[in-house]
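Undergrad: Okay, here's the prediction I keep looking at, along with the sequence it came from:
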Amino acid sequence: MTVMAERTWHASQMSVEEFERIAAFAARETDDAVRFEFIDGRIGVKQVPDGDHNTIVMWLLRRCMQARPDLDLYQGQGLKVEKYRKGRARPDGVLVPAAHFAGHGEWAPAEGVLLVLEVTSHDADTDRRDRLEKPLAYGAAGIPCYLLVDRDDCSVTLYSDPEADGGYGSAVRKTFGGTLSLPGPLGFDLDTAELKQYAG
């Protein structure tokens, strides 16, 4: 299977249960070499993150631990973003109260999630997936904040004020090196200077 493989189905042609069976089978057969998501009736396949990508996730984890030790940042946790055409998304990071996902399976409800993180990948699908579809899906699911770390243009964008029909009412963009303030209930600042070394 190629990393960029993708096929589109309309939501009426595939159920969420069918998607979950396909994703579970693929995970076994590809040794987690690719990740599957189901958003807007489309199965997306994206490559496993590279070292800089993972380092950016760890950067946020360290910042959260310093500012809010009562929160956990999960990597690889699947979310049910059902308000947006019964989707299944696997964000690069999911910030929640400590132990929030205890007892949940691979795909957990989005309720209680405080922030989702996506870091752009160097693939042809990142524009549609991370910049267009994900803000719609996460906003429709009621997730308060979506943080996009965009390695292509060296910026971070914080989407907030989710809208019921999808998307967010507010988007604040800072180039790497700027300080981004996370709104309540998070209530802390992110100094993004370190991200300059992980771009490109």
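TA: Received the coordinates, thanks.
Undergrad: CA atoms for contacts and neighbours, from now on please.
TA: Noted.
Undergrad: What segments of this structure are strands?
TA: 7-8, 34-39, 42-47, 71-74, 78-81, 87-89, 93-97, 107-109, 115-119, 145-150, 155-162, 168-175, 179-182, 188-191 (DSSP state E).
Undergrad: Present those strands as a markdown table; the columns should include distance to residue 137 and mean neighbour count.
TA: Below are these laid out as a markdown table (distance: least, Cα to Cα, whole Å; neighbours: other Cα atoms under 10 Å):
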| stretch | distance to residue 137 | mean neighbour count |
| --- | --- | --- |
| strand 7-8 | 17 | 10 |
| strand 34-39 | 7 | 22 |
| strand 42-47 | 12 | 20 |
| strand 71-74 | 19 | 20 |
| strand 78-81 | 6 | 24 |
| strand 87-89 | 8 | 24 |
| strand 93-97 | 14 | 21 |
| strand 107-109 | 13 | 17 |
| strand 115-119 | 11 | 24 |
| strand 145-150 | 10 | 24 |
| strand 155-162 | 10 | 21 |
| strand 168-175 | 10 | 15 |
| strand 179-182 | 20 | 16 |
| strand 188-191 | 24 | 15 |
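Undergrad: also this one, for the comparison:
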Amino acid sequence: MGAEEFERLAAAAERDDIRLEFIDGKLGVKAVPDGDHDEIIRFVMKHCLQQRPELWLYPERGLKVEAYRTGHARPDGALAPEGAFAGQGEWAAADQVLMVVEVTSYDSDTDKRDREDKPRAYAETGIPVYLLIDRTLGEVVVHSSPDSRGVYSHLDRYLFGKRVELPAPVGVVLDTEPLKGWVR
């Protein structure tokens, strides 16, 4: 399936309860977030806005990812300079994105999608930081320093409750204690 064919399918399948993504040459379905998921994104957005007011965390922003496979992802949040997506369509270039944020869902595809496919796709695209908030494992995983192979060469894991310093170019500190209240 090519990028144009995916975009037509995604537009036709627009529903309130699912979102489509195209990563690693495979069509995927992303569940609509629950209330705790939304609170986690609000929490990250608040910290980013307070510490880096020139940036904005765009929720559910469609991005073109994977330089070699013309993938399309809709991360839970994309941190970029304010106005970075002006004039772009539903699927925007990711060249100004400093960080993508994903919060795990409680579905069967989370393991492969959020822990394997997306880190590779985001690294291949050159997005400097991938922040995974893993509700199942109760940890924050910071992927950084994408290399020429399309792999994040630096990975840090923090249990919920720890202070997390997001590396440059993000430069935001998260006190993750509140995350404990938004998991099952």
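TA: Happy to help now that I have it. Note that the structure is a prediction, hence the values are computed from the model and not measured.
Undergrad: Need the TM-score between these chains.
TA: After superposition, the two chains reach a TM-score of 0.97 (TM-score structural alignment, normalised by the length of structure 2), with 184 aligned residues with a Cα RMSD of 0.9 Å.
Undergrad: picking that back up, TSV please, covering the strands of structure 1 and showing distance to residue 20 of structure 1.
TA: Shown next, in TSV, are these (distance: least, Cα to Cα, whole Å):
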stretch	distance to residue 20 of structure 1
strand 7-8	15
strand 34-39	9
strand 42-47	10
strand 71-74	20
strand 78-81	11
strand 87-89	9
strand 93-97	20
strand 107-109	9
strand 115-119	21
strand 145-150	24
strand 155-162	26
strand 168-175	27
strand 179-182	33
strand 188-191	35
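Undergrad: do you know which of those strands lies nearest residue 55 of structure 1?
TA: Closest of the strands of structure 1 to residue 55 of structure 1 is strand 115-119, at 10.3 Å (criterion: Cα to Cα).
Undergrad: Quick check: that closest one compared with structure 2, mean distance?
TA: Compared with structure 2 after fitting, strand 115-119 of structure 1 has a mean deviation of 0.2 Å; criterion: mean Cα distance after the TM-score superposition for structure 1.
Undergrad: in structure 2, what residues pair with that strand?
TA: Strand 115-119 of structure 1 corresponds to residues 99-103 in structure 2, going by TM-score structural alignment.
Undergrad: do stretch 183-199 of structure 1 as well
TA: Residues 167-183 of structure 2 are where stretch 183-199 of structure 1 lands, counting by TM-score structural alignment.
Undergrad: In structure 1, what stretch matches the top helix by length along structure 2?
TA: Looking across structure 2 with DSSP state H, the single longest helix is helix 35-51. On structure 1, the counterpart of helix 35-51 of structure 2 by TM-score structural alignment is residues 51-67.
Undergrad: Now the matching stretch: buried residues?
TA: Buried residues in stretch 51-67 of structure 1, defined by neighbour count with 16 or more other Cα atoms under 10 Å: 52-54, 56-57, 60-61, 64.
Undergrad: Just give the number of residues close to the counterpart of residue 112 of structure 2 in structure 1.
TA: Here residue 112 of structure 2 is matched to residue 128 in structure 1, going by TM-score structural alignment. When neighbours are counted by other Cα atoms under 10 Å, residue 128 of structure 1 registers 10.
Undergrad: ok, now how distant is residue 128 of structure 1 from residue 114 of structure 1?
TA: 23 Å (Cα to Cα, to the nearest Å).
Undergrad: same question, residue 93 of structure 1
TA: From residue 93 of structure 1 across to residue 114 of structure 1, the span is 11 Å (Cα to Cα).
Undergrad: do residue 102 of structure 1 as well
TA: Relative to residue 114 of structure 1, and taking Cα to Cα, residue 102 of structure 1 is found at 16 Å.
Undergrad: what's the answer for residue 143 of structure 1, then?
TA: Applying Cα to Cα to residue 143 of structure 1 and residue 114 of structure 1 gives a distance of 6 Å.
Undergrad: higher neighbour count, these two?
TA: residue 143 (25 against 19).
Undergrad: residues in contact with the counterpart of that one in structure 2?
TA: Residue 143 of structure 1 maps onto residue 127 in structure 2 when the alignment is built from TM-score structural alignment. Residue 127 of structure 2 makes contact with 94-95, 97-100, 146, according to Cα atoms under 8 Å, 6 or more residues apart in numbering.
Undergrad: want to throw those residues into CSV with distance to residue 81 of structure 2?
TA: Shown next, in CSV, are the contacts of residue 127 of structure 2 (distance: Cα to Cα, whole Å):
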residue, distance to residue 81 of structure 2
94, 12
95, 11
97, 8
98, 8
99, 11
100, 13
146, 20
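Undergrad: and which of those is nearest to residue 8 of structure 2?
TA: Using Cα to Cα, those come closest to residue 8 of structure 2 at residue 94, 20.3 Å.
Undergrad: distance of that closest one from residue 63 of structure 2?
TA: 6 Å.
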